[in-house]
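Trainee: prediction below, plus the sequence it came from.
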Amino acid sequence: MSTAHGTTTPPGVPGPRPWSADPYSDALVTGRGPLFLRRTDGWLLPLEVERWCARADAVDLTVLGRCEGTVLDVGCGPGRLVAELAARGRPALGIDVSEAAVAHTARLGGQALRRSVFEPLPGEGRWDTALLLDGNVGIGGDPAALLRRMAQLLTPGGLLIVETLADVDVDERVSVHIVRVTDPRSTAGPAFPWARLGTPALLRHAARAGWCREGQWSAGGRSFVALRNRDGRDGPDDRYDRADRDDRDDRDDRNSRSTSSAAEPPNSTAVISSQRARKPSPESPLANR
């Protein structure tokens, strides 16, 4: 799990790297939590550090079994998925803004770069599959912008697999800090924007950004959506202007009425979840890493 930029930095411009804050880096070194995202109202979202630092589990394997060709894991965290793909001989690359996460991935035998998804990446427009798991659809706090960026990274007709909040219709933008609340000496990382999406909200954003739903499933209490990239390229600017206007209108409509997330108590907790095999060719994203 990772994020892309700080609260005021626009996509495409490197900014603060909140997942490089000591609480997160320390947790990856030890492989243990507890670690949380804390909203400004005090609500805590537990981060599943132990699961992310373990080997890919049975649910992860069902996702990896759907991957096609070369795989880009966005917000790879400590690298369990990239390492599992590498062990299977699958070409895969992880990106993460945390130096500790990239180092952990390398120790597991996976390839990873310390990079934001909104920065230039190797193989843009040539990846066959991209992953946004473990809550990473929240990167940057702007799902519409993130989905458009993913379309730029994937090949035409490419596959995007996204993990969403299970069994809820939530479409929330929040400002959060990374905290280890059980350690009174721990300092919170910098505030950064984040988003929380249930499946219905993801599908709404995806349709506006030109994605087609390929599949939808749940396993082990986690929910996933597979999206197919219609053209894999950035479209005319006016298309995205319309999508942005639609997104703002949708937000205004949501703000005018109460939502399920607004009814949640401020100090409750919620868990967010951080086939065609081909060898890399000279045109492969990994070949030009």
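Mentor: Okay, I see it. Here the structure is a predicted model, which is why all the values come from computation and not from measurement.
Trainee: drop to CA atoms for contacts and neighbour counts, all remaining ones
Mentor: Fine.
Trainee: for Ser249, the count of nearby residues, please.
Mentor: No Ser there; residue 249 is Asp. Number of residues near Asp249 (other Cα atoms under 10 Å) recorded here: 12.
Trainee: quick one: it and Asn255, what's the gap?
Mentor: Going from Asp249 to Asn255 by Cα to Cα, to the nearest Å gives 10 Å.
Trainee: ok, and here's another one to check against it:
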Amino acid sequence: MSTTLPPAGPAAWTTDPYARALSRGRGPLFLRRKDGWLLPLDVERWCAEADAADLSALRRSEGPVIDIGCGPGRLVAALAARGHRALGIDVSEAAIGRTQRIGGPALRRSVFEPLPGEGRWGTALLIDGNIGIGGDPQALLRRVGAVLAPGGLLITEAAPHEVDEQVQVRLDDGRGPAGAPHFLWARAGVSALLRYARSEDWEPVDQWEADGRPFLALRRARTVRTTSQSADTANSAAVISSQFPRNLSGDIPLAGS
């Protein structure tokens, strides 16, 4: 497994197939592996309001929430509507635009870039398969640990099957040959995700299934702090002042919402 942070492949999510799907609010949209295998992407659910399975995850959130790979923003909007401090990040301009239009604070940014409030978020979300971002779940978990406050909570969704793979894929909307670039992606079922989590000092604190979707809540050990995390936290005030959306304060509380 890589010991460095992998590229997040943002160019792939700024291509027309993804933007077209979000503008319509529906698919078809797939991740296509190089061998031709297709993974359907549930654009209709992403563009709808948060459902009961989503709410089962959001109810477990603690403190201010950062939704990593927020897509069209249903989770951030649901949190904001309930008065919860939340921010969505995504590399897609179309996703950020839609999130903001439905009332969700959002910032166009990769999780592997500097983020507002690093080291002070109460909860991070990796939902809708976003544990696959960057193609290296272990490195992604390490990065999320730097974004969260010590003892912070990660709520993540596992693949519905016992799978553990890192592959190259591209976006495909079924319109024939496309120029969308390939990028690294991963899928991890519950067992694989737990194994990755324990290797990065995450403690499983909850596990449940809702509407056939498996979720895990993981807590970062309070004593684990990497060199990069300490540096990011020290610089977070400057990051916040320059990069936080204007409707959010840079002083992020760790308790309450």
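Mentor: In hand now; what should we look at? Being a predicted model, the structure only gives us computed values, none of them experimental.
Trainee: what TM-score do we get after superposing?
Mentor: Here the TM-score for the pair of chains, by TM-score structural alignment, normalised by the length of structure 2, is 0.85; 232 aligned residues with a Cα RMSD of 2.0 Å.
Trainee: trace Arg120 of structure 2 over to structure 1, please.
Mentor: Aligned by TM-score structural alignment, Arg120 of structure 2 pairs with Arg126 of structure 1.
Trainee: what about the closest residue to its match other than its chain neighbours, how many neighbours?
Mentor: Spatially, and ignoring its direct neighbours in sequence, Arg126 of structure 1 is nearest to Thr155 (4.5 Å; Cα to Cα, 6 or more residues apart in numbering). Counted with other Cα under 10 Å, the neighbours of Thr155 of structure 1 add up to 21.
Trainee: tell me if Thr155 of structure 1 really is in a strand.
Mentor: Yes: secondary structure of Thr155 of structure 1 (DSSP: H, G, I helix; E, B strand; the rest coil): part of a strand.
Trainee: ok, now which ones touch it?
Mentor: Listed by Cα atoms under 8 Å, 6 or more residues apart in numbering, the contact partners of Thr155 of structure 1 are 125-128, 229, 231-233.
Trainee: redo these as CSV? Include distance to Thr30 of structure 1.
Mentor: Formatted as CSV, those follow (distance: Cα to Cα, whole Å):
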residue, distance to Thr30 of structure 1
Gly125, 36
Arg126, 35
Trp127, 32
Asp128, 33
Asn229, 38
Asp231, 42
Gly232, 39
Arg233, 40
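Trainee: which outside residues touch stretch 224-241 of structure 2?
Mentor: 114-120, 145-147, 150, 201, 250.
Trainee: gap between that stretch and the chain center?
Mentor: 19 Å (Cα atoms, centre = their mean, to the nearest Å).
Trainee: counterpart of Arg107 of structure 1 over in structure 2?
Mentor: Using TM-score structural alignment, Arg107 of structure 1 sits opposite Arg101 in structure 2.
Trainee: counterpart of the residue nearest to Arg126 of structure 1 in structure 2?
Mentor: Match for Thr155 of structure 1 (TM-score structural alignment): Ala149.
Trainee: any idea how far that match lies from Gly119 of structure 2?
Mentor: 4 Å.
Trainee: going by residue numbers, what spans are helices in the stretch 51-200 of structure 2?
Mentor: 52-58, 74-81, 93-101, 137-147, 190-199 (DSSP state H, counting those that start in this stretch).
Trainee: just to revisit the earlier point, I'd guessed the match of Arg120 of structure 2 sits against Ser284; true?
Mentor: Yes: the pair Arg126 of structure 1 / Ser284 is scored as a contact, 6.9 Å apart, by Cα atoms under 8 Å.
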